[in-house]
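> From the sequence below, what's the structure:
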Amino acid sequence: MTNTVTLASEHDAADLKTYLERADRLGCEHVWLVGAGGALAAYVAVLTPQGLLDVAPTVLGLRIFERVETDHLDMVVQVRAMLDRLARNELAIALPVGQAGIAWTGVAPPRGNWAPVGSMSEIELQLTAKSGIEEVAKANGLGTNIVTAVREEVWRRPLNVLGSDGMSVPAGVAFAAFGLGFIGTAEAHVTSSAAWKRISTQRGHILVK
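Here you go, the predicted structure:
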């Protein structure tokens, strides 16, 4: 396994830096880097269950970047450690020490067999995210347990998938898409594979289970 990843262009490096800066602001501590061929997939966990009895969804962000290497890569590293390296503005990045035992990486989203199920308005996703953020913010100062309960209730609310047969996704996908900068003004495409759903825009993907 390589200890270095070389991005194909300054554009890829700048995009990865911006993506991880946004993930860091959302509280994402780790990024899961998966390389196959000339593609580098970077997953971050925006929302995850906090225990065995927690029914909160797993909501991941995903961006794909182009790299020079073609060997296999599968590592989980700290977001801030990657940002430290990206700050040097070099295309060849010496990877930080890998992190083991990160729970959300235990079950990987499918890499194939995604079937189209419908679409979602990116504007509606943005409005949902902003109203949810405001609702959670109003609970600040009321105690940790109350804030946690409000956050879970807000981001579990179902959002309908247009054109599907009654399918919905949790509002947490809107929070993740907005916070990671994936939302524009078009339609987001929704696909499903096994227990996962994927909401895709021109700027990135949100995966939810």
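> From here on, just use CA atoms for contacts and neighbour counts.
Noted.
> Tell me where this structure has helices.
10-25, 79-86, 122-138, 144-156, 172-179 (DSSP state H).
> Kindly present those as a markdown table, with separate columns for distance to residue 36 and mean neighbour count.
Formatted as a markdown table, the helices of the chain follow (distance: least, C-alpha to C-alpha, whole Å; neighbours: other C-alpha atoms under 10 Å):
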| stretch | distance to residue 36 | mean neighbour count |
| --- | --- | --- |
| helix 10-25 | 16 | 18 |
| helix 79-86 | 19 | 18 |
| helix 122-138 | 30 | 17 |
| helix 144-156 | 33 | 16 |
| helix 172-179 | 24 | 26 |
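> show me what contacts the most centrally placed residue in the chain?
Geometric centre of the chain, nearest residue: residue 61, 1.1 Å, by C-alpha atoms, centre = their mean. For residue 61, the contacting residues are 43-46, 176-177, 180, 204-207, by C-alpha atoms under 8 Å, 6 or more residues apart in numbering.
> Next, the structure of the following sequence, for comparison with the previous one:
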Amino acid sequence: MRAGAPTLELEGPGEAADLAAFLGRLLRYDRAAAVRLQAHGGALAVFGRPPSFDVLAVRAARLARPADLDVTVSAGELLDGIEDAAPAVRVPQAVTGPPWAGLLPPRGGWHRVEGVPDAGAMRGVVAAAVAEFRARDEELGEAGRTRQARDRIGADIWSRTLAGTELPLRAVHAAQSLGFLRPGVPVALFAAGAWLRLRTPYGEIALRGATGGLGALQVTPA
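Have a look, this model is predicted:
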């Protein structure tokens, strides 16, 4: 951490703990992960991209003091900069961000999508999909269990959409894997143009439509 690094004061130890947990989960998927930070007024938004899911994961934190910041940094260094006792987070030096970090979902124009299953139903769908993947993987046999074959099974299962919506199951799986989709929590789905956003009290998953992923984003940089 460089001398004189800016520090963001968090509103309570719970904010620090939740932010640390989010960063830790991202780093499990990518030890070199980068995150984009946007602080406006009393809110901090942390954007990351777990590569296994091809979605954006967003964790918000409340700030004790207003701040204005927009920077892409190392997730590992940011995690190291969290001070639980303060509570606060020291912002590391900016890094050259990956392509996704320059293209975020729109800030406005969202409308709520009705008819979304509750958290329990979503968790059940994920469990069933995981069980199907394991069964089909087992059917491949030792000789047929290649990376390509397993990827085809995964693409087939996780590209399916959640009943009654255009949300792909990989987004629901990401929400559960990152600790956002906990039993009994309220969930909501929003849409803005081609973008979808699954929101829970613990974080959000955003992506461009059911099949667009993040490789062909066409939005104005935030």
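> Any chance you could compute the TM-score here?
The TM-score (TM-score structural alignment, normalised by the length of the first structure) is 0.80; 195 aligned residues with a C-alpha RMSD of 2.6 Å.
> circling back to that earlier point, the helices of the first structure: which one's closest to residue 187 of the first structure?
Distance to residue 187 of the first structure, taken as C-alpha to C-alpha, is lowest for helix 122-138 among those, at 5.6 Å.
> rewinding a little: could you find the counterpart of the residue nearest to the centre of the first structure in the second structure?
Under the alignment (TM-score structural alignment), residue 61 of the first structure maps onto residue 57 of the second structure.
> Now its match. Nearest residue, chain neighbours left out?
residue 205 (4.7 Å; C-alpha to C-alpha, 6 or more residues apart in numbering).
> Please render the contacts of residue 61 of the first structure as CSV that adds distance to residue 57 of the first structure to the earlier fields.
CSV is the format used below for the contacts of residue 61 of the first structure (distance: C-alpha to C-alpha, whole Å):
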residue, distance to residue 57 of the first structure
43, 16
44, 14
45, 11
46, 10
176, 12
177, 15
180, 17
204, 19
205, 16
206, 12
207, 10
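> returning to that earlier point: where's the match of residue 61 of the first structure relative to residue 134 of the second structure, distance?
The gap separating residue 57 of the second structure from residue 134 of the second structure is 25 Å, by C-alpha to C-alpha, to the nearest Å.
> After superposing, tell me the mean distance of the longest strand along the second structure to the first structure.
For the second structure, the longest strand by residue count, based on DSSP state E, is strand 56-74. On superposition with the first structure, the mean distance recorded for strand 56-74 of the second structure (mean C-alpha distance after the TM-score superposition for the first structure) is 1.9 Å.
> Also compute the angle for that strand relative to helix 169-177, please.
With axes from the mean of the first three to the mean of the last three C-alpha atoms, to 10 degrees applied, the angle from strand 56-74 of the second structure to helix 169-177 works out at 70 degrees.
> so how many other residues sit close to residue 39 of the second structure?
Per other C-alpha atoms under 10 Å, the neighbour tally for residue 39 of the second structure reads 20.
> Just tell me what residue 50 of the second structure corresponds to in the first structure.
Checking TM-score structural alignment: residue 50 of the second structure goes with residue 46.
> who's in contact with that match?
23, 26-28, 58-61, 176.
> returning to that earlier point: mind checking how far the longest strand of the second structure is from the chain centre?
Here strand 56-74 of the second structure is found 14 Å from its chain centre; the criterion is C-alpha atoms, centre = their mean, to the nearest Å.
> Could you check the angle that strand makes with helix 13-29?
Using the same axes, to 10 degrees: strand 56-74 of the second structure against helix 13-29 is 90 degrees.
> so who does residue 73 of the second structure touch?
Contacts of residue 73 of the second structure by C-alpha under 8 Å, 6+ apart are 34-37, 91-95, 97.
> what's the farthest-apart pair in these?
Applying C-alpha to C-alpha across the contacts of residue 73 of the second structure, the maximum distance is between 91 and 97, 15.0 Å.
> Looking at the two, which is more packed in?
residue 91 (25 against 16).
> Need the counterpart of the more buried one in the first structure.
Using TM-score structural alignment, residue 91 of the second structure pairs with residue 95 in the first structure.
> isn't its match right next to residue 6, touching?
No: using C-alpha atoms under 8 Å, residue 95 of the first structure is not in contact with residue 6, being 10.0 Å away.
> What is the three-state secondary structure of the residue at the greatest distance from the centre of the second structure?
When distances are taken from the C-alpha mean of the second structure, residue 143 lies farthest, 34.8 Å away, according to C-alpha atoms, centre = their mean. Following DSSP: H, G, I helix; E, B strand; the rest coil, residue 143 of the second structure is assigned to helix.
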